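Peer 1: Below is the sequence, then the predicted model.
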Amino acid sequence: MNIAAVYHEAKSRYAYAYDKDTLHLRLRTAKNDVDNVKVIYGDPFNWGPKSKDDKTYTEHVWKYESTEHLNMVKEYETDLHDYWFIAIRPKYRRTKYVFILEKGDEQLLYGCRYIVDISKNKEKVLDLFNYFNYPFINPIDVYKAPEWVKETIWYQIYPERFANGNKENDPKNVLEWGSIENVKNNMFFGGDLEGVIEKLDYLANLGINGIYFTPIFTSPSSHKYDIINYFEIDPQFGDIQVLKTLVKEAHKRGIRVMLDAVFNHCSFYHPFFQDVLKYGEKSTYKDYFHIKKFPVFAGNPKDFHFDDDKNVLNYDTFAFTPFMPKWNTEHPKVKEYLLDVARFWITECDIDAWRLDVSNEVDHAFWRAFRKVCDETKPDFFIVGENWDDSYAWLQPDQMHSVMNYEFMFPVWSFFGHRSIKATEFKYKINKLLCLYPKNIGEYLFNLLDSHDTTRILNICQGNKQIMKLAYVFQMTFGGTPVVYYGDEIGLAGGHDPDNRRCMIWDENLQDLDMFKHIQKLISLRKTYPLMRELDIKWVDTNDNTNHLIYKKQTKDGTLYVVINNQNQPLNLMKEELVGDFYDVYNDKIITIKSNYIVNPYGFLILKKLCKNKE
């Protein structure tokens, strides 16, 4: 066996409490290297006589909980590794455990301190010194998130470009709605919160039940990620009363509301930073930011051009833009100020969630305090971080519930859009994602296909709307909580930022109504069939020649199959497991699959297995 590839870590994503009674254990081995893995586990303090007849307790032995060693399931595979899984329920909520790896006649015991061949050293099997330890399942340490999120389909709105409901608050330099396709971030088209209120019935008809807004607080830009006043709605969007109305009307329709918290940085024109620029080292706020030396800045920030050798900033910022100085969130007054912001909008407007901009650059201590404030203010509040890679360190019970799941988006782009990977590699990448986080976290990840920070999914799919439909089929049949970026549902195109921020199209003659119906139907099906929301995937078939996927979602309540034909040729579906009678849930009809079945080019099937009548 390839011992170097074997990996487990106690109290980690490899060993975690799924709930107050259940532990999930994972083990990684080299691909196709191990035939079977068993687990021995038991309470570390459960010792007793070797036999029932020993009334004198002359010889004590450890009593492990299972009468037979338990077999793990080889749950997922990647190009390099196999991942094994088991759920156990320690009787007293604490346990020691060890793994036995089997390959042919070889048996290796894998513990926390050494690996040993137990066919030659049987006495090592019960050496608790070598057992991994889960000391105790403390309920407060178990990851939890609001139950409502599992059933939420989000819709991301970039307010300045969604809808103009009140021309009275338009900026002076407003442009005619949709008059320019090649948009820039310094352009204004008059989108506002009243426009969103007017379109709530449209959103309810689409079927979404959560709205994520990019920032809406006072800022000189169209994107509002450079905030001047965190306690004020930007006047071009409305005011606090308009937001209160929006939230109330959204809640009437069963739609939750998430705002964007920009706590990594603020605007160059924020009064605190302006005070630093004016008074330098004498400023009350000089320690609110990461100042390297004084004077902090001279001249017009618009003229600044970063150069690593010749022209660097005297203060930390988001990226290298002088317009966004970075907050020192370790400073008590900064922490108090920003936490007051978080509390204020929950209390005043009854919002349901915060999305945290650039969350991976803010210290963990701040996010722990932030989580505490949110939990105390509204117990079923939801928090999503903007992290672009492995985020396990932030997804702890005392920090964030979820992150924008770019680890989901990139493989989807590669397989459906860029066509840079085939079906098998796509499966491996999705499997790796499914093993990246504990299952109770995976159920809440914010799964996106695009956003205000990326090229739109239609452009990623090279303008092919049939392929884009397939990407949405995969997203809506995947676990977690999916999000639709505004306009995707009517075929809005756009390259990278800022081209991905075009004005929403409201003329139905210019909308792709077929795409709208497709996404609307997938949303409806996801609500109707909980199997679509199940996290775990069982792969039935992937084929690199035909580039198709077949996978299933399975629980005690039934089985749902998904077939995706990611090629421009018909797929002759020949799979023994898919022979029989099925309910085609997308097309609302019963079909019978015999020895083969034709799936159209870039077509798909979502099939519910029909149970045979008992005779």
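Peer 2: Everything's here; your move. Just so we're clear, the structure is a prediction, and the values are computed from it rather than from any experiment. Numbering: from 1, shown residues only.

Peer 1: hey, let's count contacts and neighbours off CA atoms from now on
Peer 2: OK.

Peer 1: Quick one: distance of the helix or strand hosting Asn459 to the chain centre.
Peer 2: Here Asn459 sits within helix 457-460, counting by DSSP states H and E. With Cα atoms, centre = their mean, to the nearest Å as the basis, helix 457-460 stands 20 Å off its chain's centre.

Peer 1: and for that helix, what are the contacting residues?
Peer 2: 413, 417-418, 449-450, 464-465, 468, 488, 491-495 (Cα atoms under 8 Å, 6 or more residues apart in numbering).

Peer 1: ok, now with 10 Å
Peer 2: 409, 412-414, 416-419, 448-451, 454, 463-469, 471-472, 485, 488, 491-496, 500 (Cα atoms under 10 Å, 6 or more residues apart in numbering).

Peer 1: Can you flag the buried ones in those residues?
Peer 2: Buried members of the contacts of helix 457-460, scored by 16 or more other Cα atoms under 10 Å, are 409, 412-414, 416-417, 419, 448-451, 454, 465-469, 471-472, 485, 488, 491-495, 500.

Peer 1: next one: stretch 162-180 to chain centre, how far?
Peer 2: 33 Å.

Peer 1: Ends of that stretch, what's the gap?
Peer 2: From its first residue to its last, stretch 162-180 covers 14 Å (Cα to Cα, to the nearest Å).

Peer 1: and if you look at stretch 437-452?
Peer 2: OK, stretch 437-452 end separation, Cα to Cα: 25 Å.

Peer 1: again, but for stretch 319-331
Peer 2: Across stretch 319-331, the terminal residues are separated by 21 Å (Cα to Cα).

Peer 1: Let's verify Tyr444: helix, strand, or coil?
Peer 2: coil (DSSP: H, G, I helix; E, B strand; the rest coil).

Peer 1: nearest spatial neighbour of it, skipping sequence neighbours?
Peer 2: Spatial nearest neighbour of Tyr444, chain neighbours left out: Gly480 (4.6 Å); criterion: Cα to Cα, 6 or more residues apart in numbering.

Peer 1: May I ask you to confirm that that neighbour is in contact with Gly442?
Peer 2: Yes: taking contacts as Cα atoms under 10 Å, Gly480 lies within contact range of Gly442: 6.0 Å.

Peer 1: So these two - more neighbours on which side?
Peer 2: Gly480 (28 against 24; other Cα atoms under 10 Å).

Peer 1: What are the neighbouring residues in contact with the more buried one?
Peer 2: 149-153, 402, 405, 439-447, 532-535.

Peer 1: Among the residues you listed, which lie within strands?
Peer 2: Per DSSP state E, strands hold the following members of the contacts of Gly480: Ser402, Phe446, Asn447.

Peer 1: how about those in CSV, adding neighbour count and distance to Glu194?
Peer 2: Output for the ones in strands among the contacts of Gly480, formatted as CSV (neighbours: other Cα atoms under 10 Å; distance: Cα to Cα, whole Å):
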residue, neighbour count, distance to Glu194
Ser402, 28, 29
Phe446, 25, 26
Asn447, 26, 28
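
Peer 1: putting a second one here so we can go through both:
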Amino acid sequence: MLFAWHLPVPPYVRYHAEHLEIRLLVQGDDELPQQVMLRCEPDNEEWLLTMQPEKQGSFTCYQADLTLLAGEAVRRYCFKFLWNDRQQWFGPLGFSVVPPAQVEQFAIEIPTHSPEWVADQVFYQIFPDRFSASGQDHTIKNDSYYHYAVQRKVIRKEWDEPLTEENASSTFYGGDLDGIVERLPYLQGIGVTALYLNPIFTAPSNHKYDTEDYYQVDPYLGGNDALVRLREETQKLGMRLILDGVFNHTGDTHPWFDRYQQRTEGAFYDPASPHRLRFTFTADGRVLDWKGNSTLPKLDFSSQAVVDSVYQADDSVLRHWLREPYQIDGWRLDVVHMLGEGGTARGNLHHLAGMYRAVKNENPQAYVFGEHFGDARRWLQAGVEDGAMNYMGFALPVRSFLAGVDVAYQPIHLDAQQCAEWMNGYRAGLSHTQQLDMFNQLDSHDTARFLTLLADKPQRMRMALVWLFTWIGVPCLYYGDEIGLDGGNDPFCRKPFPWDESRWDGDLLALTQRMTTLRHQSSALRRGGCMVVHARADTLVFVRQYEDEILLIALQREGEGLCVLPHSPIIPAGSWEKANGEGKLVREADYIELALPPESATVWRWAAA
């Protein structure tokens, strides 16, 4: 059998001013190929470069140079093996008898538009009304205003009052931005380095995806001044800050629309309104909205006014908040794949490209990532996002493997091989930089809590957390995951954070702190390549490597697991130090053997002999 190893990181790739030095390691009992060629497309036309072999112990190293003087920024390549009577190809998904598709080859971005800092972060998502309340005078109260969408005044509950489904969007707990400021020491203590906030702009609901004013932080969250205070305090701690941009639709109380005639010139009642073309109305006067939600009319990006307001004009929303005194570090773009012209997604990529350019013109190091429950690779390959919420490439396969439910919470059973094929197949369509910048979460404000999905298997939450911090991509905790906060679908996934420490899962919090520390200390976890080395039944094992730093991560879902891993360039001889978990590793002359207890996640770090 023939084996080959390559990752798009050092030591397999070396960067030089005018070329990349590409190395492939090969070993096998079968006859080695007469020739190995590096296939690339520097100017959208196939080049085949003969690779030079060099014996290195029991392996043969093949090397060739890939030019940087031609071609697009995303450099895609794979390997062609030639014998006298046959050929094989090798790419991210392994060997095949036919060439891998262009978008399923190894890919390196040079130069990259992606911000350099993202891969080094541990993110924390906060639903502002439910994280922490400062109790300042601006806090919302019972009957503070009338919530037209649900035809009642808003409700203010005490922090420890139970959450109910009734009046879900109009029930508030008083969390605010100053409350977040007060809890920054806690966040720093658990290893968080970046915050992603759900929408904070003025809106009548507690979730604030029904924007009423894009230029004002909601007064009940503390207003614009509170955002300045939060920004100043996060900067002092070296923390990044990302805001949620909702540009597919507004709320129906936005002055442009004004369903309830609170102002003048709203489009809903006035066909002659100067804002009428910002929305799409049918012949019978019905407005096109987001997925049948009449309170969320879709913006029509065929309107130049919308284009200017959102991204093109100098004072556009996207640009405004990137500037002083706010200086946010980027945008998460809500339902970004649905944005477009005429109440549809027509022209979507064109407008996202404009939004991306606008952000990068203000701050080339800003992070732009979109919400995609489905396949985001079309948008990523088009270069209109740095990354995406990685539901399809991380959250859903992990949920399916550990909790046994799919995106619709319907039963599914995956073995480790199927799970690995899903995750590997998805990321094969992304450059290495994009893989590092994918926004990995176990759950969010739009899903049931992962702990709740696990039902009678809560121990698997520990497996999931280890997986989150060791798989390729940037990890994000949804507030409360680290202390065992549970909850079903919206609104129950949005419970107030319980600040009474007696209600915390202390072991889970300690594990979170160990894993954030490990990630911050490890270049392999932050920047390295990723390769699955064993996937069978309930056992999944993968490696993260950067230069000579190698971490081995073993996940065991059910039963006792035993696997043998022969020595290779990514499982070298030497000592393996356990960094986390209860698994056991035995070193033999030609292999290592792993013994894994049920529902476990173990991490080892390699050290040369």
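Peer 2: Cool, the structure landed. On a predicted model such as this, the values are computed, not experimentally measured, just so you know.

Peer 1: quick one: TM-score?
Peer 2: TM-score for the superposed chains, counting by TM-score structural alignment, normalised by the length of the second structure: 0.76, backed by 515 aligned residues with a Cα RMSD of 3.9 Å.

Peer 1: what do Gly480 and Gly442 of the first structure both touch?
Peer 2: Counting by Cα under 10 Å, 6+ apart, the residues touching both Gly480 of the first structure and Gly442 are Ser402, Asn405, Glu534, Leu535.

Peer 1: which one in the second structure is aligned with the first one?
Peer 2: For Ser402 of the first structure, the aligned position in the second structure is Gly387, judged by TM-score structural alignment.

Peer 1: can I assume Val118 of the second structure is in contact with Met239?
Peer 2: No: if you go by Cα under 10 Å, Val118 of the second structure and Met239 don't touch, sitting 11.3 Å apart.

Peer 1: Overlap of the contact sets of the two?
Peer 2: Ala194, Asp329.

Peer 1: More neighbours: which of the two?
Peer 2: Val118 (24 against 21).

Peer 1: any idea what that one aligns with in the first structure?
Peer 2: Match for Val118 of the second structure (TM-score structural alignment): Val149.

Peer 1: gap between that match and Val262 of the first structure?
Peer 2: Look at Val149 of the first structure and Val262 of the first structure: by Cα to Cα, they are 22 Å apart.

Peer 1: same deal with Glu348 of the first structure?
Peer 2: Distance, Glu348 of the first structure to Val262 of the first structure, using Cα to Cα: 18 Å.

Peer 1: So which of these two has more stuff around it?
Peer 2: Set Glu348 of the first structure next to Val262 and count neighbours by other Cα under 10 Å: Val262 wins out with 23 against 12.

Peer 1: And the more buried one, what's its match in the second structure?
Peer 2: So, by TM-score structural alignment, Val262 of the first structure is matched to Val246.

Peer 1: Verify the stated contact: its match with His207.
Peer 2: No: taking contacts as Cα under 10 Å, Val246 of the second structure lies outside contact range of His207: 11.4 Å.

Peer 1: any shared contact partners between these two?
Peer 2: Joint contacts of Val246 of the second structure and His207 (Cα under 10 Å, 6+ apart) are Asn198, Pro199.

Peer 1: Next, the contact list for the spatially most central residue of the second structure, please.
Peer 2: Closest to where the C-alpha atoms of the second structure average out (Cα atoms, centre = their mean) is Phe439, at 1.0 Å. Contact analysis of Phe439 of the second structure by Cα under 10 Å, 6+ apart lists 118-119, 123, 369-371, 386-391, 393-395, 472-476.

Peer 1: Gln121 of the second structure versus that one, what's the distance?
Peer 2: Phe439 of the second structure is 10 Å from Gln121 of the second structure, where distance means Cα to Cα.

Peer 1: Common neighbours of these two, please.
Peer 2: With Cα under 10 Å, 6+ apart, Phe439 of the second structure and Gln121 have common neighbours Gly473, Val474, Pro475, Cys476.

Peer 1: Name the nearest of these relative to Asp334 of the second structure.
Peer 2: Of all those, Asp334 of the second structure sits closest to Cys476, with 16.6 Å by Cα to Cα.

Peer 1: can you give me the strands in the stretch 201-350 of the second structure?
Peer 2: Along the stretch 201-350 of the second structure, the segments classed as strands by DSSP state E, counting those that start in this stretch run 201-202, 213-217, 240-245, 289-290, 293-297, 330-333.

Peer 1: Which one, of the ones you listed, ends up nearest to Leu82 of the second structure?
Peer 2: strand 330-333 (45.9 Å).

Peer 1: average distance between that closest one and the first structure?
Peer 2: Strand 330-333 of the second structure, aligned to the first structure and superposed, deviates on average by 0.6 Å (mean Cα distance after the TM-score superposition for the first structure).

Peer 1: how about the helices in the stretch 501-615 of the first structure?
Peer 2: With helices called from DSSP state H, counting those that start in this stretch, the stretch 501-615 of the first structure shows them at 513-528.

Peer 1: The first structure now?
Peer 2: 193-198, 200-206, 240-252, 271-279, 332-349, 364-377, 406-412, 423-436, 439-442, 457-460, 465-476, 513-528 (DSSP state H).

Peer 1: quick one: buried residues of the longest one?
Peer 2: The reference is to helix 332-349 of the first structure. Neighbour-count burial for helix 332-349 of the first structure [16+ other Cα under 10 Å]: Val334, Lys335, Leu338, Leu339, Val341, Ala342, Arg343, Trp345, Ile346, Cys349.

Peer 1: what sits against the nearest residue to Leu69 of the second structure once chain neighbours are set aside?
Peer 2: Using Cα to Cα, 6+ apart and skipping residues adjacent in sequence, the residue nearest Leu69 of the second structure is Glu18, 6.1 Å away. Residues counted as contacts of Glu18 of the second structure (Cα under 10 Å, 6+ apart) are Asp65, Leu66, Thr67, Leu68, Leu69, Ala70.

Peer 1: likewise Leu511 of the second structure?
Peer 2: Taking Cα under 10 Å, 6+ apart as the criterion, Leu511 of the second structure is in contact with Ile190, Arg462, Leu465, Val466, Glu482, Ile483, Thr517, Asn580, Gly581.

Peer 1: any idea how far the equivalent of it over in the first structure lies from Ser524 of the first structure?
Peer 2: Aligning on TM-score structural alignment places Leu511 of the second structure opposite His518 in the first structure. Using Cα to Cα, His518 of the first structure is found at 10 Å from Ser524 of the first structure.

Peer 1: And Gln136 of the second structure, how close does it get to Asp176 of the second structure?
Peer 2: Counting by Cα to Cα, the gap from Gln136 of the second structure to Asp176 of the second structure is 9 Å.

Peer 1: follow-up on the earlier one: the residue nearest to the centre of the second structure -> the first structure?
Peer 2: In the first structure, Phe439 of the second structure lands on Phe446 (TM-score structural alignment).
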